[in-house]
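Novice: heads up, no residue letters with this:
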């Protein structure tokens, strides 16, 4: 399931990131802001649970999200600012980390670092600003799904249509959220018009 979130504020913030004159520290804040709004969308069907709390009238039961059942997994490096935004929404959620490197010659991706909490029965949201060929997300999903989460979703600022199609074929049950499905991939596997190299833009 693919959802393109064309909210005017999301589109505005995305296109500020596209602008090469936007400073690095502003790009980080924009990624955080976009992640906040996307997490709301991705979790709009999350189940609520009753919990008793103390209010000014005494003890009453109210509905809450079980934050501990949600795990955010950013793809290093570029997914880190998105994690900051996601944790603003659910600060008690857990986090895991996956580092994946794409070979620029073969365009194949390889996991070289994975640090995940217990994912069995959890709702996992993978955070990565760009989905290009789909190779990175395929590797991440393979790594995550062997730990038996209840569900997986991924949040991307932009996607290439080729990558979206590849993920949809491999994991039709996976939910993918993006602000923009851009035009295409170029012959080097970069998204057009895209954002450039997000990791380099964020961390020099």
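Specialist: Received the coordinates, thanks. Everything quoted here is computed from the prediction, not taken from an experiment.

Novice: From here on, just use CA atoms for contacts and neighbour counts.
Specialist: Will do.

Novice: Going by residue numbers, what spans are strands in this structure?
Specialist: Assigned by DSSP state E, the chain shows strands spanning 2-4, 48-55, 58-65, 70-76, 94-95, 97-102, 109-115, 123-127, 130-131, 151-159, 175-181, 184-185, 191-192.

Novice: What is the burial count for residue 142?
Specialist: 12 (other CA atoms under 10 Å).

Novice: who touches whichever helix in the chain runs longest?
Specialist: Ranked by residue count under DSSP state H, the longest helix found in the chain is helix 24-42. Residues outside helix 24-42 that contact it (CA atoms under 8 Å, 6 or more residues apart in numbering) are 10, 13-14, 16-17, 81-86, 88-89, 129, 153, 155, 157, 177, 201-203.

Novice: and it with strand 70-76, angle?
Specialist: Here the directions of helix 24-42 and strand 70-76 differ by 140 degrees (axes from the mean of the first three to the mean of the last three CA atoms, to 10 degrees).

Novice: Could you give me the buried positions within helix 24-42?
Specialist: Within helix 24-42, the residues scored as buried using 16 or more other CA atoms under 10 Å are 24, 27-39, 42.

Novice: And the buried ones among the contacts of helix 24-42, selectable in PyMOL?
Specialist: Filtering those down to the buried ones (16+ other CA under 10 Å) takes a single PyMOL command:
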select buried, resi 10+13+14+16+17+81+82+83+84+85+86+129+153+155+157+177+201+202
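
Novice: ok, second structure coming up, stack it against the first:
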């Protein structure tokens, strides 16, 4: 096991980001875990923050974790919060991304690398990724309606 020489932070965006955190902690066990909570206002499609838990001193590198990158709103807000915390090296980890979200994050935060497993086609009129997989948080936590 290689030991990394700097402080690393995982910042899952609640709640769906928690579903990825365990696997990342298995790969990087020394990473600290901090949290950001956002929900999307369905009428405006804008992120609304409801929770933030950071330490007094930021890590050198932070990985923001959210399985779905749709509009890029929550990702950009999360990146803003992490940069304002004092983190200089920020990465975004997701599973599925839409071109619209990639463009927004890249335009607003060109210094942030995005790592995704798949890029889907587009967003629908409700700003859900198509074909997508539905609500990642509901799937992860078995709360599908």
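Specialist: The structure has been received and is ready for your questions. In this text the structure is predicted, and so the values were computed from the model without any measurement.

Novice: Could you check the angle the longest helix of the first structure makes with strand 151-159?
Specialist: Relative orientation of helix 24-42 of the first structure versus strand 151-159 (the same axes, to 10 degrees): 140 degrees.

Novice: what does helix 24-42 of the first structure correspond to over in the second structure?
Specialist: Structural correspondence for helix 24-42 of the first structure: none found in the second structure, per TM-score structural alignment.

Novice: Now do that helix: distance to the chain's middle.
Specialist: 10 Å (CA atoms, centre = their mean, to the nearest Å).

Novice: What of stretch 97-112 of the second structure?
Specialist: That offset, for stretch 97-112 of the second structure, works out to 12 Å (CA atoms, centre = their mean).

Novice: and what of stretch 128-147 of the first structure?
Specialist: Offset of stretch 128-147 of the first structure from its chain centre (CA atoms, centre = their mean): 10 Å.

Novice: Out of the strands of the first structure, which is the most enclosed?
Specialist: strand 130-131 (a mean of 26; mean count of other CA atoms under 10 Å).

Novice: Now do that strand: which elements does it pack against?
Specialist: strand 151-159 (3 or more CA pairs under 8 Å, 6 or more residues apart in numbering; DSSP states H and E).

Novice: quick one: contacts of the strand it packs on?
Specialist: With contact meaning CA under 8 Å, 6+ apart, strand 151-159 of the first structure is reached by 14, 34-35, 38-39, 42, 122-132, 174-182, 191, 194.

Novice: ok, now stretch 140-147 of the first structure?
Specialist: Contacts of stretch 140-147 of the first structure (CA under 8 Å, 6+ apart): 98, 100, 111, 118-120.

Novice: out of these, what pair is the most spread apart?
Specialist: Of all pairs drawn from these, the greatest distance, 22.1 Å, lies between 100 and 120 (CA to CA).

Novice: Next one: the aligned residue in the first structure for residue 19 of the second structure from residue 39 of the first structure, what distance?
Specialist: Under the alignment (TM-score structural alignment), residue 19 of the second structure maps onto residue 81 of the first structure. Remark: distance between residue 81 of the first structure and residue 39 of the first structure (CA to CA, to the nearest Å) = 13 Å.

Novice: With residue 92 of the first structure instead?
Specialist: Taken as CA to CA, the span from residue 92 of the first structure to residue 39 of the first structure is 14 Å.

Novice: want to throw the strands of the first structure into a markdown table with distance to residue 142 of the first structure?
Specialist: Output for the strands of the first structure, formatted as a markdown table (distance: least, CA to CA, whole Å):
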| stretch | distance to residue 142 of the first structure |
| --- | --- |
| strand 2-4 | 19 |
| strand 48-55 | 29 |
| strand 58-65 | 27 |
| strand 70-76 | 13 |
| strand 94-95 | 17 |
| strand 97-102 | 11 |
| strand 109-115 | 10 |
| strand 123-127 | 12 |
| strand 130-131 | 16 |
| strand 151-159 | 11 |
| strand 175-181 | 15 |
| strand 184-185 | 23 |
| strand 191-192 | 23 |
